[in-house]
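**Student:** How does the following fold in three dimensions:
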Amino acid sequence: MTYEIALNKAWDKIAALASSKKYTVKYFTDIYEVRISDRMMLSISSDTPASEDIAILVLHYLTGFLKYGYNPKEEWISFKDIKGGQSYYPAYQENTIKPILEKFKEKTDDLISYLTESLEGRIVKGGDVTVELPTFSDVYIRMVLWHGDDEFAPEVTILFDRELTEIIPSEDIAVLLFNLAKRISDEL
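**Tutor:** Model prediction:
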């Protein structure tokens, strides 16, 4: 599947806004060099081009960041709370939450280790276990995990600062959280 049209639009937007020819953007544990004039994005760690979906996401983040800045409000919301979140929630639940929940039920310790060690997260207060994960530079999400008991099934909730909705659209938030679930599923 190609994202050529969306990618070209993203490059056009950043080119019109950018005050520099090159930017460095952290995305999860990788760092990307964004070369505006060349329309190229390379992973610094592997010296390979970013996949189209990651390139679009990083460009949208960078565009929003340059245009509006990012000032976290410390108001943590879930996917249901964003524009369009309620209508897309069943697909989000199936594609993002369910795979993480399955790993949490099967490999609790491995999941927490992966989140804290491989994804550079840190344990914070909340739920039975809450891990705060860096996504982009200065942008964090929180994965809240509940073990469950005789009355309630285990549960996973992902929260992010409300300010994130000011710099990237709802669709990109869905992609960001789906990419997290995919990383977890691929690694555990």
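**Student:** going forward, measure contacts between C-alpha atoms and count neighbours the same way
**Tutor:** Noted.
**Student:** How are the helices of this structure distributed by residue range?
**Tutor:** Ranges of helices within the chain are 4-17, 52-68, 85-92, 98-106, 108-113, 164-167, 170-187, based on DSSP state H.
**Student:** by contact count, what packs against the first one?
**Tutor:** In this structure, helix 4-17 packs against helix 52-68, with contacts taken as 3 or more Cα pairs under 8 Å, 6 or more residues apart in numbering; DSSP states H and E.
**Student:** starting at the chain centroid, how far to the helix it packs on?
**Tutor:** 12 Å (Cα atoms, centre = their mean, to the nearest Å).
**Student:** Check which residues of it are buried.
**Tutor:** Buried residues in helix 52-68, counting neighbours by 16 or more other Cα atoms under 10 Å, are found at 52-65.
**Student:** Let me know the closest of these to residue 4.
**Tutor:** residue 52 (8.0 Å; Cα to Cα).
**Student:** Save the helices of the chain as TSV, and put in distance to residue 76 too.
**Tutor:** Shown next, in TSV, are those (distance: least, Cα to Cα, whole Å):
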stretch	distance to residue 76
helix 4-17	27
helix 52-68	19
helix 85-92	15
helix 98-106	19
helix 108-113	20
helix 164-167	10
helix 170-187	14
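**Student:** Now show me the structure for the sequence below, then we'll compare the two:
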Amino acid sequence: MAWMNLEPAHRQAKEEFALREPGSMAFNAAVTYRPETAEFIVPFLGSYYLVKYPGGEVIDAAGGSEVPKEVQITLLHYLAKASPAQVEGRLISFQELPGGFIYVGPFNNRAVRPLVGIFGGKPELLVRAAEMLGGRRVEIGDVAVSVPVLPKIPITFVLWLGDEEFPPSGNVLFDASASRHLPTEDYALLPSLVLGKMRRLVCH
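**Tutor:** A predicted model of the protein is given here:
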């Protein structure tokens, strides 16, 4: 995976970002660009980040700790790669993303298993966490939520509750437009960032 070694991935993401025209990036990604300060304002998981152009520095708009490399790479990739395509409202599985079968192992380990492990026995916390991030409950499985991760990237988390015969199970679904805005390998890791944030919000 491109993210397994974060430093080269971060460096390449900054280089690709610097080659793009800021006005086009802002339009395609549905974010604000301030020419006077040469920075993008990007909403991500309930927070706002400033991304400097062309250097690619990422700053938490609220201040505080340094932005994790994984988040920096995600935002830079999104700005550089987002297309004019709009959210379609049709859900697809990870395997339906281009080359998704290649990353299905890491995806299950980083997304599906943590989803079930964290929220399988506490589905009400999944709903509460999603709502805290601007998400909403949707009618799939037994309990499901759609979380607006980035302006054009909602992610849907689905749980099937267990019973006496079967343990809880789950899945993570994407909008059919997902491949137009980020490469597939990013989607193998992105749900884990969302789950980590949701866990911090409601699991004490």
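**Student:** What would you report as the TM-score here?
**Tutor:** TM-score of the superposed chains, computed with TM-score structural alignment, normalised by the length of the first structure, equals 0.86; 185 aligned residues with a Cα RMSD of 2.2 Å.
**Student:** Let's have the buried residues of helix 52-68 of the first structure in JSON lines, adding distance to residue 121 of the first structure.
**Tutor:** What follows is these, written out as JSON lines (distance: Cα to Cα, whole Å):
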{"residue": "52", "distance to residue 121 of the first structure": "26"}
{"residue": "53", "distance to residue 121 of the first structure": "23"}
{"residue": "54", "distance to residue 121 of the first structure": "20"}
{"residue": "55", "distance to residue 121 of the first structure": "23"}
{"residue": "56", "distance to residue 121 of the first structure": "24"}
{"residue": "57", "distance to residue 121 of the first structure": "21"}
{"residue": "58", "distance to residue 121 of the first structure": "20"}
{"residue": "59", "distance to residue 121 of the first structure": "23"}
{"residue": "60", "distance to residue 121 of the first structure": "23"}
{"residue": "61", "distance to residue 121 of the first structure": "20"}
{"residue": "62", "distance to residue 121 of the first structure": "22"}
{"residue": "63", "distance to residue 121 of the first structure": "25"}
{"residue": "64", "distance to residue 121 of the first structure": "24"}
{"residue": "65", "distance to residue 121 of the first structure": "22"}
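**Student:** Of the helices of the first structure, give the one that comes closest to residue 37 of the first structure.
**Tutor:** Nearest to residue 37 of the first structure among the helices of the first structure is helix 4-17 (7.6 Å), distances taken as Cα to Cα.
**Student:** Tell me how far the residue of the second structure positioned farthest from its centre lies from residue 145 of the second structure.
**Tutor:** In terms of distance from the mean C-alpha position of the second structure, residue 164 ranks first, at 33.7 Å (Cα atoms, centre = their mean). For residue 164 of the second structure, the distance to residue 145 of the second structure equals 25 Å [Cα to Cα, to the nearest Å].
**Student:** what do you get for residue 154 of the second structure?
**Tutor:** As for residue 154 of the second structure, its distance to residue 145 of the second structure is 10 Å (criterion: Cα to Cα).
**Student:** okay, and stretch 165-176 of the first structure goes to which residues in the second structure?
**Tutor:** Following TM-score structural alignment, the aligned partner range for stretch 165-176 of the first structure in the second structure is 179-190.
**Student:** ok, residues contacting that stretch?
**Tutor:** With contacts defined as Cα atoms under 8 Å, 6 or more residues apart in numbering, stretch 179-190 of the second structure is touched by 1-3, 29, 74, 77-78, 81-83, 85, 94, 97-100, 103-104, 106-107, 110-111, 152-153.
**Student:** Just the buried residues of these.
**Tutor:** Buried among the contacts of stretch 179-190 of the second structure (16+ other Cα under 10 Å): 3, 29, 74, 77-78, 81-83, 94, 97, 100, 103, 107, 110-111, 152-153.
**Student:** picking up where we left off before, out of the buried residues of helix 52-68 of the first structure, what pair is the most spread apart?
**Tutor:** 52 and 65, at 19.6 Å, using Cα to Cα across these.
**Student:** about what we covered before: compute the first-to-last residue distance for the match of stretch 165-176 of the first structure.
**Tutor:** 13 Å.
**Student:** ditto for stretch 109-129 of the first structure
**Tutor:** 11 Å.
**Student:** buried stuff in stretch 24-34 of the first structure?
**Tutor:** 24, 25, 26, 27, 28, 31, 32, 33, 34.
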